[in-house]
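**Student:** below are the sequence and a predicted model; questions follow.
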Amino acid sequence: MLRVAYIDHTARWSGGEVALYNILTHLGSNVDPLVILAEEGVLADRLREQGIQVRVITLNEKVRNRNRNVVNMQIVSAAFQLLSYGRRLARILKEEQVVCVHTNSLKSAIYGAVAAKIARIPLIWHIRDYIGEPYLKPVVAKAIRLMSRILPNGIIANSNSTLNALKLPKSKKTLVVYSSFANAINPASNVTVLKQKFTVLLVGRLAEWKGQHILLEAAKSFLPDQHVQFWLAGDALFGEDVYKEELLRQIDVYGLTNVTLLGHVDNIQELMQQADLLVHTSITPEPFGQVIVEGMAAGLPVIASNEGGPTEIVVHGETGLLITPGDPALLARSIRTLLGNPGERRRMSEHGMKRVQEHFVIERTVIQITSYYEGLISNIN
């Protein structure tokens, strides 16, 4: 059995942490996980409920929440704190007889590298972010690409789009493994049923690059027809409260009575059972798009941006529509196209569920990752 340490700087219930939870709760008997988090939170609580060992080693809040794109004098102080934190983790890795470190975020990749190098054990970076503009400043993206060549023994990416953005040499041991669906595939009962309301759902944390404002612009053209309603599930998580206020002002100024901000929703699958269509509106390349997989598993046709990870999930014209991001008029026309064609929605629903079953189930992901561990460790030893 492999004793693997999984390291993350946050315990908030966000996309990368949900994906990590799904992996950890389906590992089976080949891996003995130790999870090391830099804060208490929902992820820690839920992992403990599943009997998974969690250790919280608190990292300074200012360092933990530091914006990845801020380059100023405080970066020196933050670097020293990450170095010190990594040394603390190295002692734990040795005590716990860990044979491999698997980091789950960009911040944890840095201090995880310090810990793994001191403990002299293999290091894997799991990259879930798009390493490039406009998501990252050029200087930051360049630094991460350089470190990704030098520090980790291996790289796992959540899509081919994410991996390609790193621009790694062919000699680097890499694996593309999709963030997978871990529940029963269960179609929404109302995808093609005639109802008084047609519900368009967008799920994701409130952040400008996620493009919620684009959906609000599109929703304006549906105001005369109260038959169509728009639900936005998610909240501001990482210092994005200003954007949330902008969305609220947009709703107020436009008089969008057909839009509801639901805030954080615990049971997304239950919410999807009440929807008719899922939209995904990221205006910069999405690293993957886990919520798209969840929507397809619920039998929802999907409209998503034709850049980044969504292009590896949605088959245009078969499981949904891929459209140019940042275009509210195009988004509105695409919604109307599917709104007026229940037969097409039914066909997309069936193909979407089949595609999830064939490519995006958690069992497939776990097999790929554990095999990757074994190959990486044996090659180093």
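**Tutor:** Okay, I see it.

**Student:** only C-alpha atoms from now on, for both contacts and neighbour counts.
**Tutor:** Noted.

**Student:** my read: V200 touches Q274, true?
**Tutor:** No - between V200 and Q274 there is no contact, the gap being 9.8 Å when judged by C-alpha atoms under 8 Å.

**Student:** and the two? Which one has more around it.
**Tutor:** Set side by side, V200 and Q274 show more neighbours around V200, with 23 against 17, by other C-alpha atoms under 10 Å.

**Student:** the more buried one belongs to a strand?
**Tutor:** Yes - counting by DSSP: H, G, I helix; E, B strand; the rest coil, V200 is found in a strand.

**Student:** any idea how far D276 is from it?
**Tutor:** Separation of V200 from D276 (C-alpha to C-alpha, to the nearest Å): 6 Å.

**Student:** what's the answer for I185, then?
**Tutor:** Taking C-alpha to C-alpha, one finds I185 at 16 Å from D276.

**Student:** which residue ranges of the stretch 51-200 of the chain form strands?
**Tutor:** Along the stretch 51-200 of the chain, the segments classed as strands by DSSP state E, counting those that start in this stretch run 53-56, 100-103, 123-127, 154-157, 173-176, 198-203.

**Student:** let me fix that: the stretch 251-381 of the chain
**Tutor:** 259-263, 277-280, 302-305, 320-323.

**Student:** distance to I251 and mean neighbour count added to those strands, as JSON lines?
**Tutor:** Shown next, in JSON lines, are the strands of the stretch 251-381 of the chain (distance: least, C-alpha to C-alpha, whole Å; neighbours: other C-alpha atoms under 10 Å):
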{"stretch": "strand 259-263", "distance to I251": "7", "mean neighbour count": "16"}
{"stretch": "strand 277-280", "distance to I251": "18", "mean neighbour count": "26"}
{"stretch": "strand 302-305", "distance to I251": "22", "mean neighbour count": "27"}
{"stretch": "strand 320-323", "distance to I251": "24", "mean neighbour count": "22"}
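
**Student:** take a look at this one as well, against the first:
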Amino acid sequence: MANPSDYAILQVLPQLETGGVEQVVIELTEAVARTGARALVASLPGKLVPAIERAGGTHIALDLKSRNPFRMSWAGDQLAKLIKSQKISLIHAHSRAPAFAARSASRRCGIPFVTTYHGAYNQHGLLKRRYNAVMASGDRVIAISQFIAALVRERHHIGDDKLRIIPGGVDAVRFDPDAINGGRVERLARAWRLPDGAPTVMLPARLTSWKGQSIAITALAQLRHRDALLILVGSAQGHEAYLKSLSDLAQSLDVAKRVLFAGDCADMPAAFKLADVVVSASTDPEAFGRTIVEAQAMRRLVIATDHGAAQETIRAGETGWLVAPGDPAALAAAIDDALDLPIEARIARGAAARDFVSARYSVAAMQAGNLAVYHELLG
């Protein structure tokens, strides 16, 4: 039997900047390195490259982001060279454009090809359907929720011989409210200039329209709790026009002084601990929704839109609330309900939420599931 050090796993994605997919890549890098195998990641550089290196991996700067067919062909050539030079055993694609190059290179070099279907990916038009289909062309296709598994079966007719359901996970040690010292929370509160005692509603997501920040701002204007603050945590990532539209909306609804655009946050456990309520207002269904799970691990009161994987990661009425997508009035009513809860009920619901996600959504289980797929293909 080969030693683990004889194997090398290469993960590919567009860029190591920020987001749930990038965090999964880091966690899988750590899991592969822990086995003694070599863990490599190819992408454009970004601020998360040091995290790959801390996890025991090696980052290779390569432009796999372009959707141009000629650039994809070039990227496939570069990956084939990399597979040969680094003696790669298996390649794992986490995004569509890199998956085309990875599939081409894996076939040329005769190594297994794995994909993780991270999104619900809209299907408007024949070209988009063909573009999405690459994520279902792996020797194994990993779905990150039951919702995504059902979508893959329906769209691509993938059977259980190839499809594996491996939900995302939360690090229950990092996201442990009892482990977050007061200094971390106070530093963040000072940096954000939060007033003492005001109810705090947080929406953690990159600033893009389908994440529902405009819905949350509109809901804020309809709350009975007129002193509540809304903190939008997430980078605009160049979407300055959208950022301005949100600011203009807050001004028009006379809630600008109650909306904080916090940008990226390096200490999300402390950020969650500052929040009374955490909201996911996505108008499109979430494929998994990592922040929903992380907030529940932190015993926060969580409200999400009633579609996609949120129907799996929240037990409505027990660990959180589910509301109709795109409905500011419904979101406002749920936030008011959450803020109305007496302290004993908040504690009980928070404890139920942490117990629920700790039992079902651990990083260790996600890592073990992916390693099992690699073992399955590598024998």
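**Tutor:** Cool, got the structure. Owing to the predicted nature of the structure, the values given are computational and were not obtained by experimental measurement.

**Student:** comparing I185 and D276 of structure 1, which residue is more hemmed in?
**Tutor:** Using other C-alpha under 10 Å as the criterion, I185 of structure 1 and D276 rank with D276 on top: 25 against 19.

**Student:** what's the match for D45 of structure 1 in structure 2?
**Tutor:** Using TM-score structural alignment as the criterion, D45 of structure 1 maps onto P50 of structure 2.

**Student:** what lines up with A79 of structure 1 in structure 2?
**Tutor:** By TM-score structural alignment, A79 of structure 1 lines up with P69.

**Student:** do G15 of structure 1 as well
**Tutor:** In structure 2, G15 of structure 1 lands on G20 (TM-score structural alignment).

**Student:** report the contact partners of its match.
**Tutor:** For G20 of structure 2, the contact set (C-alpha atoms under 8 Å, 6 or more residues apart in numbering) comprises R290.

**Student:** how about the one 4 residues further on?
**Tutor:** Shown here is V24 of structure 2, whose contacts under the criterion C-alpha under 8 Å, 6+ apart are G168.

**Student:** could you check how far it is from G76 of structure 2?
**Tutor:** 23 Å.

**Student:** what does V12 of structure 2 give?
**Tutor:** 11 Å.

**Student:** who has more neighbours out of these two?
**Tutor:** V12 (29 against 23).

**Student:** have a look at how far, on average, the helix or strand the more buried one falls within is from structure 1.
**Tutor:** Secondary structure from DSSP states H and E places V12 of structure 2 in strand 8-15. Comparison of strand 8-15 of structure 2 with structure 1 after fitting gives an average deviation of 1.0 Å (mean C-alpha distance after the TM-score superposition for structure 1).

**Student:** centre of the chain to that strand, how far?
**Tutor:** Computed by C-alpha atoms, centre = their mean, to the nearest Å, the chain-centroid distance of strand 8-15 of structure 2 equals 17 Å.

**Student:** after that strand, next one along is what?
**Tutor:** helix 20-35.

**Student:** what's the angle from that following helix to strand 8-15?
**Tutor:** 160 degrees (axes from the mean of the first three to the mean of the last three C-alpha atoms, to 10 degrees).

**Student:** quick one: buried residues of helix 20-35 of structure 2?
**Tutor:** Buried positions in helix 20-35 of structure 2, judged by neighbour count with 16 or more other C-alpha atoms under 10 Å: 21-33.

**Student:** related to what we said a few turns ago, who touches both of V12 and G76 of structure 2?
**Tutor:** With C-alpha under 8 Å, 6+ apart as the test, V12 of structure 2 and G76 both reach A102.
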